[in-house]
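S.K.: Attaching a predicted model along with its sequence, questions to come.
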Amino acid sequence: MNEYVYPIIFGVVVGVATRLFMLKTDYRQYPTYLHGRIIHVALGFIAAGLGAIAIPAIMEEEFTAITFLTLAATQFREVRNMERNTLTQLDGYELVSRGATYIEGIAIAFESRNYIVIFSSLTTTLVYLLVNFWASLIVGVVLIILAMKLMAGGTLKEIVEIEYAELHFEGAGLYVDNIYIMNIGIPEKQEAVLKYGMGFVLKPKTFNARSTIANLGQRQAILHDVSTALGVFRDSGEPSLMPLAKRDLDDGRLGVFVLPQESNKETAIQVIGETPTLENAIRMPTEMNANQKGGVK
């Protein structure tokens, strides 16, 4: 039997295991459908195979085989497009949409996970060939743990303080604390909002966090996650019952108005805190100021 068979098989196993550990379903319920899982596991298997074969190909001086990695990158870019298109189509049927920023973040994550699989299988195969099986096993476990840590990303609770705030009306204006949300002039709708609605105030911990939560995509992600986890008291064609998030222009706080079917303050605060900080929403104006002071242009 060829000396590369066992290293390649082990590299593929580690790569597929890495992809399986990163393919999890939480309260956001994506992906849950079986066919979606099969697609991502199959692509993970292909990525693992490419990564595992790369090192033996180099050792055998079959450098043309490495060009398959370039083809793989093209195919995995299509994974991002597939996820983006699918979620964009589904988003039109959500009572509270994810928003384009959230969707793009999910699409990028699915593409990048395949590259992590390639790196994991390539590294374990290399260690197997250079050292032994046990060393590659240790490296494989470490890589899986690192992959799970790296792909976890940041959450809002790391950059904001979340507090419950009572809803109240001043005339037709709806307020969360002292943050204006919207106008609701129909008395019946006002009663429904006060009965079922909940308000939360997000206080940014830093100036950078203030800019991040100001992003409209980040705000929509908060509303979507809360509505998914706790339900939403509305139906289509009812704009007055639409969850909203508005800024306090003076201090950058964010007022969040939601209408959950399950009115649980603690759970809602937990869900808001676990909302991912979207990569495309992160802003660091203080870094720009520091660069300018240091003479970097």
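M.R.: Cool, the structure landed. Numbering: from 1, shown residues only.
S.K.: Every contact and neighbour count from this point should use C-alpha atoms.
M.R.: Noted.
S.K.: Give me the contacts around stretch 71-82.
M.R.: Residues from elsewhere that reach stretch 71-82 (C-alpha atoms under 8 Å, 6 or more residues apart in numbering): 47, 107, 108, 110, 111, 114.
S.K.: Which of the residues you listed sits closest to residue 236?
M.R.: Each of those was scored against residue 236 by C-alpha to C-alpha, and residue 107 proved nearest at 26.8 Å.
S.K.: Included below, for side-by-side comparison, is a second structure:
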Amino acid sequence: MSTNFLMIIIALLMGTMARVSMMRVDYRQYPTYPQAYLSHFTLGIIAAALGAVAIPAIASKEYVAVTFLALAAQHFRDVRNLERQSLDNIEITELVPRGTAYIEDIAKAFEARNYIAILTALATSTGIYLGDYFHLSIILQGFIGVIVGYSTLFLLIRMLRGKAIEDIAEVKEATIAFDGPLLTLAGVPVINIGLKASREIYLNNGKAVEIIPKDSYGRAILANLGQRQALQHNAATQLGIRRDIDEPDFSPIARINPETGSIVMALIPIDSDIEDFITVVRRTPILESSKKKPIK
């Protein structure tokens, strides 16, 4: 078995494994299955193949391989655009929309995962090449390649792991009250609820939380409209929501307290308690577009 063949096969498998390990359906139900699974799996194989053949090609002085990597980068940027367009097309079917900021984050994540597949395969083939350079056995070369590839995958995933709301803020239960028809959460005026029946539903079945930022960094993130929309979407998706398209009174609402920078949010969930609500809010990811570094 030639070293180049071993290098390409193992690197291809490692790169594909890297992409498969990041394919899972969560509460967002995206990617859906089986169509989207097949699409992302195929793209993962292509990405892994590009990373796998780069080192053997360069070692053989076939420098045109670098051009293929550049073309791959352009192709995966197009993949991000397709993901964004797909999510935009189904946005109108959501009772509580994700919002453009959340969609952009999801699209960027799928693009980045293909790059992770490329880099994992590239690192694996580099490890095998170094083993061959020092005249190690084929088995040892393969072992070194797998270790280098796995280490690269681990570091990349760790580096790209985002933070959640619980890292920047404290979440606690808030009181729901009415000042006439005006809904207030923890004393913060939120919205006018005109129907008495709707006010009764809020008082009997509604749940509310207050999200208190730990510092100015957290306050800037929570002030972002895209981040607040993501909070509303996550809560409605995971807890369920008692509303239909013609019931705007029961849409989840997140409002900022201009005095403290905290966020109050109310929801009428389906068979969930306040602890579930707090957990969902705490685990909501922080969007890249909402990250700010204010002057302290």
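M.R.: Yep, it's here. Keep in mind that what you see is a predicted model, and the values were worked out from it rather than measured.
S.K.: hmm, back to that, state the pair within the contacts of stretch 71-82 of structure 1 that is farthest apart.
M.R.: It's 47 and 107 that sit farthest apart of the contacts of stretch 71-82 of structure 1, by C-alpha to C-alpha, at 16.9 Å.
S.K.: between these two, which one's more packed in?
M.R.: Using other C-alpha atoms under 10 Å as the criterion, residue 47 of structure 1 and residue 107 rank with residue 47 on top: 29 against 22.
S.K.: okay if I get the contacts of stretch 71-82 of structure 1 as JSON lines plus secondary structure and distance to residue 161 of structure 1?
M.R.: Formatted as JSON lines, the entries for those read as follows, by DSSP: H, G, I helix; E, B strand; the rest coil; distance: C-alpha to C-alpha, whole Å:
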{"residue": "47", "secondary structure": "helix", "distance to residue 161 of structure 1": "40"}
{"residue": "107", "secondary structure": "helix", "distance to residue 161 of structure 1": "28"}
{"residue": "108", "secondary structure": "helix", "distance to residue 161 of structure 1": "28"}
{"residue": "110", "secondary structure": "helix", "distance to residue 161 of structure 1": "30"}
{"residue": "111", "secondary structure": "helix", "distance to residue 161 of structure 1": "32"}
{"residue": "114", "secondary structure": "helix", "distance to residue 161 of structure 1": "34"}
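S.K.: Return the distance of residue 123 of structure 1 relative to residue 221 of structure 1.
M.R.: Between residue 123 of structure 1 and residue 221 of structure 1 the computed distance is 36 Å (C-alpha to C-alpha, to the nearest Å).
S.K.: To clarify, my last question referred to residue 121 of structure 1.
M.R.: 33 Å.
S.K.: the more surrounded of the two?
M.R.: The residue with more neighbours, out of residue 121 of structure 1 and residue 221, is residue 121; 34 against 24, by other C-alpha under 10 Å.
S.K.: So which elements touch the helix or strand containing the more buried one?
M.R.: According to DSSP states H and E, residue 121 of structure 1 maps onto helix 100-130. On a contact count with 3 or more C-alpha pairs under 8 Å, 6 or more residues apart in numbering; DSSP states H and E, helix 100-130 of structure 1 meets helix 5-22, helix 34-59, helix 67-91, helix 133-152, helix 216-230.
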